[in-house]
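In: Got a predicted model here, sequence first, then my questions.
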Amino acid sequence: MRNLTLLTDLYQLTMLNGYFEKNVHEDVVVFDMFFRKNACKSGYTIVCGIEQLVDYINNLQFSEDDLKYLKSLNLFSDKFLDFLRNFKFTGDIYSVEEGTIMFPNEPVITVKAPLYQAQLIETALLTIVNFQSLIATKASKVCYAAQGDPVFEFGLRRAQGPDAGIYGARAAVIGGCKATANVLAGKMFDIPVVGTQAHSWVQKFDSELKSFEAYADVYPDKCLLLVDTYDVLNSGVPNAIKIFKDLKANGHTPLGIRIDSGDLEYLSVEAKKMLEEAGFTNLSITASNDLDEYTISALKSGNCAINSWGVGTKLITSADSPSLGGVYKLAASYQGDKIIPKIKISEDPEKINNPGYKKVVRIYNKENKAEADLIMLHDEEINTSQPLTIFHPTYTWKETTFEDYTIKDLHKPLFVNGECKFKSKPITEIQQYVQDELNTLWDAYRRLTCPKTYKVDLSQELWDLKTNLLGDKVVQK
């Protein structure tokens, strides 16, 4: 893992220097990372990137070269730079498990640490978790549209740089993709890789048929042919059928065809007819060509014959929703053992944060369907033997009471007193966890357009705290 200690905004360091000069840098504080709107216009967001966040924290250390560079900026005293020389994260970080489904305004990650430590990690934490959560959520929507067909991540060449391609592939597989075309991501994260040939392969040979013959000769048991270089129905599919018959006669099983352009619905249906008439009834018909969840949904609704999907640009860039606006806000400060809640007030009510040291519990019905989340102060408890009534944090007359329910505390320790508690899991296990999480959601929350809004309420204690703080701030004005 690279040392990303300087992967931060300059103002983080100028604030650290200021805290140091004012001798408040060791004050213990609480920050929350959360987002105000779901990724990708979805009804939920899949949290991803936690493992990379842990790697970042474990490798936090200012090298002599880092300190030399900071000194050259003429912003920091030698005393402050000497202080940074011994930097080590010693605080607590609590996070939801990687792959957890989360909703707006819920603390995804809570950091309790000395001020200078909690402040420094903000920028890197956000860039790591925001991007991977965005792509995992986009992939989930694409896979949902595919209705069980395998989806392959094909986006490396269109990603915003190598890191986006690598970690985007990881996130896409966590979100539901079966494999990636990205070989380095396959090696790094032990995920399946896929790929056959490009149009240049077909063009290189004297004819399309000769290009297919050459590929089948090299890969007789993994022969999937790209049939749209010249003419899908008058050339590509007939030539593929000739090759497939030869393979079958020699004891090999062809895999199928890929179509990368044209009217995918019409071409796939006609191609399937031709393949079946030739005796090939179970081949893969893979489509690519600038796909996303909406295109796939439309093609599925039109009864296309496509049964696997290669999705690139619009997945790896989340083209219609290119960022997750995760934020990192101060929620509390300590005076000794006493918690002093902090609140940010804005003319935009959406930007007023929930104060205090908090946790999130999820409420499930007896069928294990998620019904609502409750943001609570960290020391509150719920007696599940008693009915639980929650209310909308704005429209407080809107109440829901649960009687036969279970709850789950969503936060788990990543670091306690600087000691890492995180246990890495295989990608396949995280991917299965995501699917288990999604299965707890009603279909209304997973709709591609206009999904239902999931209930996220505040406990009575937290609501009272926030209301009182808002009142105090108004009076102070």
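Out: Structure's in. What do you need?
In: make it CA atoms for all contacts and neighbour counts henceforth
Out: Fine.
In: Secondary structure element for residue 332, which one?
Out: For residue 332, the element it lies in under DSSP states H and E is strand 326-335.
In: neighbouring contacts of that strand?
Out: 27-36, 122, 126, 130, 339-343, 353-357 (C-alpha atoms under 8 Å, 6 or more residues apart in numbering).
In: Tell me how far whichever helix or strand comes after it lies from the chain's centre.
Out: Downstream of strand 326-335, the first helix or strand assigned by DSSP H and E is strand 338-341. Centroid displacement of strand 338-341 relative to its chain, using C-alpha atoms, centre = their mean, to the nearest Å, is 32 Å.
In: same question, stretch 81-100
Out: For stretch 81-100, the separation from the chain centroid amounts to 21 Å (computed by C-alpha atoms, centre = their mean).
In: so how far is the first residue of it from its last?
Out: End-to-end distance for stretch 81-100: 39 Å, by C-alpha to C-alpha, to the nearest Å.
In: Just the buried positions in it, please.
Out: Of all the residues in stretch 81-100, those buried under the rule 16 or more other C-alpha atoms under 10 Å are 81, 84, 89-100.
In: Stretch 167-180 now?
Out: Residues 167-180 are the ones in stretch 167-180 that count as buried (16+ other C-alpha under 10 Å).
In: Now render these as a markdown table, adding secondary structure and distance to residue 44.
Out: Formatted as a markdown table, the buried residues of stretch 167-180 follow (DSSP: H, G, I helix; E, B strand; the rest coil; distance: C-alpha to C-alpha, whole Å):
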| residue | secondary structure | distance to residue 44 |
| --- | --- | --- |
| 167 | helix | 20 |
| 168 | helix | 18 |
| 169 | helix | 20 |
| 170 | helix | 19 |
| 171 | helix | 15 |
| 172 | helix | 16 |
| 173 | helix | 17 |
| 174 | helix | 15 |
| 175 | coil | 12 |
| 176 | coil | 15 |
| 177 | coil | 18 |
| 178 | coil | 21 |
| 179 | strand | 23 |
| 180 | strand | 24 |
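In: out of the residues you listed, what pair is the most spread apart?
Out: 167 and 178 (15.3 Å; C-alpha to C-alpha).
In: Tell me which residues touch the residue nearest the centre of the chain, please.
Out: Relative to the mean C-alpha position of the chain, the nearest C-alpha, by C-alpha atoms, centre = their mean, is the one of residue 133, at 2.0 Å. With contact set as C-alpha under 8 Å, 6+ apart, residue 133 has these partners: 39, 45-49, 171, 324.
In: can you tell me which of the residues you listed are in helices?
Out: Among those, DSSP state H puts residue 171 in helices.
In: Now distance to residue 458 too, for the contacts of residue 133, in a markdown table please.
Out: Below are the contacts of residue 133 laid out as a markdown table (distance: C-alpha to C-alpha, whole Å):
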| residue | distance to residue 458 |
| --- | --- |
| 39 | 22 |
| 45 | 19 |
| 46 | 21 |
| 47 | 21 |
| 48 | 24 |
| 49 | 27 |
| 171 | 30 |
| 324 | 23 |
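In: Check it against this one:
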Amino acid sequence: MSDATTTDLYEVTMAMSYLREGMTAPATFSLFVRDLPPERGFLVGAGLESALDHLSGFRVGPDDVEAFASVLHRPPRDLEPLLGLQFTGRVRAVPEGRVVLAGEPLLEVTAPLPEAQLVETYVLNVISHQTAIASKAARCVLAAAGHPVVDFSLRRTHGPQAGFQSARLGALTGFAGTSHVGAATALGIPAVGTMAHSYVEAFPSEEDAFRAFARCHPGPVTLLVDTYDTEEGVRVAARVLRDLDRGPGCAVRLDSGDLKALAARARSILDGAGLPEVRIVASGGLDEYAVDDMVRSGAPVDTYAVGTRVGVSADAPYLDSAYKMVEYGGRPVMKLSSAKVTAPGPKQVFRRPGCADVIALVGERPPDGGSPLLETVMENGRRTAERPTLDECRARCAADLSRLPAAARRTRAPVAPRATASERLDALTARVRQDIAERPRSRRSAPA
């Protein structure tokens, strides 16, 4: 089986029905987030490259048809109309790393209806998950106010693939490194790490452990000092580093307790030992809220290692995202159900200073000071440009974050900018709504 089976069953049943009815005209689907999660002033769009990889390789093969037939309890010949179906459409999307707001399309797919429908689940999954994690990571970077942030999330992310993505998205949003060896190697980002408490416990004493570790690793080392008594651990680490003349580049890591108070005491001990160049790394259940508290308190922490809470976006683990049809066969369509109304027609988003964005129809002229966010990234099922580098995505993200209004950047009680609709989009929405209202009830149903 291929990744074509990574889909919800109803995508298969709808695609089969479309093919039976001859409904293969082009359809446009828009992927957007209806509302931002609480305590979010913005989102960082991510997952596009994973989506494009899936679309460019999407093809329903014989094994996929067998799988579809099996779950539907039907003979394989009934599902043969799907055999060989591949993605041949166009994708317009916001490049990875750009800041996006509620209601703005992150991506629009235009393809023959069965194709556009069958890829929904996979595309919605990767965009939603990675955007959630990237947005959480970006908030950590902002909270750290220039201090390095590193990723320690792998052991508790929701699966190894999610761990890889967490490392990548951390780097995309400005993290300085990751503990994930495979991601560091594959992505060309710094690998960072220290030691576990088990390492210290395996030796007769803390000092034996620190000396053995330093002997094994001739470069800068980071010593975990809170296995027993944290302050005494800092003193032992200072003695070992001073005796071995290993101060520059080295660090001590605090992983539990009152990190603000312990960081201050550790700094005092290290400075008193003549080791002002030895850094302090803080970890242990950190996210942007804890980082913000420590930065604001003036805690002498040099590097923040964030893990579980960021790797799973603990306070906002999902997005209210949707993938909705906005046009079929040249006819604009929309959904009218309560609290889930969608705007019709393929769209463009124009970014203006201060994120005073305008959601418009494709083909509209940009408003004064506006520049388009969505770019054509795939035509005829193939990428239109080379894959951007991680550095390019990182630069894009840093630029957008720097231009966010201060209120949107706040860690607590942020105020998210709100995009507005253009006059033409409002007019089309009103016209389609009226058209739906005036249809005979028996003809109101349409693909959605």
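Out: Looks like it arrived, so ask away. These numbers were taken from a predicted model, which means no experiment stands behind them.
In: Overlay them and tell me the TM-score.
Out: The TM-score (TM-score structural alignment, normalised by the length of structure 2) is 0.94; 440 aligned residues with a C-alpha RMSD of 1.8 Å.
In: Of the contacts of residue 133 of structure 1, which are still contacts in structure 2?
Out: For the contacts of residue 133 of structure 1, the aligned pairs still in contact in structure 2 (both residues aligned by TM-score structural alignment, their matches' C-alpha atoms under 8 Å) are 45-49.
In: Now intersect the residues you listed with the strands, please.
Out: Among these, the residues falling in strands (DSSP state E) are 45-46.
In: Could you single out the nearest of the kept ones among the contacts of residue 133 of structure 1 to residue 279 of structure 1?
Out: Looking across those and measuring by C-alpha to C-alpha, the closest to residue 279 of structure 1 is residue 46, at 42.6 Å.
In: Now check the closest one against structure 2: what is it aligned to?
Out: Aligned by TM-score structural alignment, residue 46 of structure 1 pairs with residue 44 of structure 2.
In: how about residue 54 of structure 2, what's its partner in structure 1?
Out: Using TM-score structural alignment, residue 54 of structure 2 lines up with residue 56 in structure 1.
In: right, I mislabeled it, should have said residue 119 of structure 2
Out: Residue pairing (TM-score structural alignment): residue 119 of structure 2 is matched to residue 121 of structure 1.
In: out of the buried residues of stretch 81-100 of structure 1, who's nearest residue 150 of structure 1?
Out: Using C-alpha to C-alpha, those come closest to residue 150 of structure 1 at residue 99, 19.3 Å.
In: which residues sit in contact with that closest one?
Out: By C-alpha under 8 Å, 6+ apart, the residues touching residue 99 of structure 1 are 46-48, 174-175, 430-431, 433-434, 437.
In: which one of those has the most neighbours?
Out: Scoring those on neighbours with other C-alpha atoms under 10 Å, the highest-scoring entry is residue 174 at 33 neighbours.
In: and residue 91 of structure 1, how far is that from residue 64 of structure 1?
Out: 24 Å.
In: wait, doesn't the match of residue 54 of structure 2 sit right on residue 4?
Out: Yes: using C-alpha atoms under 8 Å, residue 56 of structure 1 is in contact with residue 4, at 6.6 Å.
In: higher neighbour count, the two?
Out: Taking other C-alpha under 10 Å, residue 56 of structure 1 and residue 4 do not tie; residue 56 has more neighbours (21 against 15).
In: Give me the residues contacting the strand or helix carrying the more buried one.
Out: Assigning secondary structure by DSSP H and E places residue 56 of structure 1 in helix 50-58. Counting by C-alpha under 8 Å, 6+ apart, helix 50-58 of structure 1 makes contact with 1, 3-5, 89, 97-98, 121, 124-125, 128-129, 414, 420, 422, 424, all of which sit outside it.
In: just to revisit the earlier point, out of the contacts of residue 99 of structure 1, what pair is the most spread apart?
Out: 48 and 437, at 13.3 Å, using C-alpha to C-alpha across the contacts of residue 99 of structure 1.
In: and the aligned residue in structure 1 for residue 303 of structure 2, what does it touch?
Out: Using TM-score structural alignment as the criterion, the counterpart of residue 303 of structure 2 in structure 1 is residue 308. Each residue near residue 308 of structure 1 by C-alpha under 8 Å, 6+ apart is listed here: 149-152, 284-287.
In: from those, which is closest to residue 140 of structure 1?
Out: Closest to residue 140 of structure 1, out of all of the contacts of residue 308 of structure 1 and judged by C-alpha to C-alpha, is residue 151, at 10.1 Å.
In: Show me where the stretch 1-150 of structure 1 has its helices.
Out: 10-21, 50-58, 64-72, 78-85, 115-120, 122-145 (DSSP state H, counting those that start in this stretch).
In: now the ones you listed in JSON lines, with distance to residue 230 of structure 1?
Out: Output for those, formatted as JSON lines (distance: least, C-alpha to C-alpha, whole Å):
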{"stretch": "helix 10-21", "distance to residue 230 of structure 1": "53"}
{"stretch": "helix 50-58", "distance to residue 230 of structure 1": "44"}
{"stretch": "helix 64-72", "distance to residue 230 of structure 1": "55"}
{"stretch": "helix 78-85", "distance to residue 230 of structure 1": "62"}
{"stretch": "helix 115-120", "distance to residue 230 of structure 1": "55"}
{"stretch": "helix 122-145", "distance to residue 230 of structure 1": "29"}
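In: Could you look over those helices and pick the most buried one?
Out: helix 122-145 (a mean of 25; mean count of other C-alpha atoms under 10 Å).
In: average gap between that helix and structure 2?
Out: Following superposition, helix 122-145 of structure 1 is found to deviate from structure 2 by 0.6 Å on average (mean C-alpha distance after the TM-score superposition for structure 1).
In: Tell me which helix or strand comes right after that helix.
Out: strand 151-153.
In: Give me the residues contacting that next one.
Out: Strand 151-153 of structure 1 has contacts (C-alpha under 8 Å, 6+ apart) with 142-143, 169, 172-173, 176-181, 194, 308-312, 315-316.
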